[in-house]
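>>> 3D, please:
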Amino acid sequence: MSADAPKVDGVVAAVRADLLRRSELGIAKYGVTLDRTDLNLRDWLQHAYEETLDQANYLKRAIIELDQKNV
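This is a model prediction of the structure:
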């Protein structure tokens, strides 16, 4: 690879695509963007907290599945 060739991180590109897709889905579903001003900081933190709880559940479910396969 030449020093002048642009470096592209495939993982970052995939995350960017996921973010854009997620944004488009949210706008279509809720009709608003994250630029909305009807939520205060606590509301945003509550949403993030609830998403984090969901993530913990998904992770635990996957761990249980892996553990059951390795018994």
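>>> Please make it C-alpha for all contacts and neighbour counts, starting now.
OK.
>>> What is the burial count for Lys60?
12 (other Cα atoms under 10 Å).
>>> now for whichever strand or helix holds it, which elements pack on it?
Using DSSP states H and E, Lys60 sits within helix 41-69. Using 3 or more Cα pairs under 8 Å, 6 or more residues apart in numbering; DSSP states H and E as the contact test, no helix or strand touches helix 41-69.
>>> and this one, so I can compare the two:
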Amino acid sequence: MKEDKIVEDLKREFDIRSCIGRTKYKTTLQDNNKDDFLQHLKEELMDAALYIQKLQSNEKL
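Okay, the predicted model is just below:
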């Protein structure tokens, strides 16, 4: 069966992101507990809301 380029590209991105995270934070996802995950998720969703707001405000200009 032929390789799925989309899946392989995403796997590479995950590997790169993992390396960056381990270097930056000196930890892995395995070391996080439920509260850590919930806090990180909340912060990521807040960032996403900011990105949406920025794009929407650009459309109004």
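>>> What would you report as the TM-score here?
Scored against TM-score structural alignment, normalised by the length of structure 2, the superposed chains reach a TM-score of 0.75; 61 aligned residues with a Cα RMSD of 1.9 Å.
>>> tell me which residues in the helix holding Lys60 of structure 1 are buried?
Buried residues in helix 41-69 of structure 1, defined by neighbour count with 16 or more other Cα atoms under 10 Å: none.
>>> ok, so what distance separates the residue nearest the centre of structure 1 from Asp67 of structure 1?
Geometric centre of structure 1, nearest residue: Leu19, 6.9 Å, by Cα atoms, centre = their mean. Look at Leu19 of structure 1 and Asp67 of structure 1: by Cα to Cα, to the nearest Å, they are 31 Å apart.
>>> same deal with Asp18 of structure 1?
29 Å.
>>> who touches the residue nearest to the centre of structure 1 in this structure?
With contacts defined as Cα atoms under 8 Å, 6 or more residues apart in numbering, Leu19 of structure 1 is in contact with no residue.
>>> Kindly report the same for Glu51 of structure 1.
Per Cα under 8 Å, 6+ apart, neighbours of Glu51 of structure 1: none.
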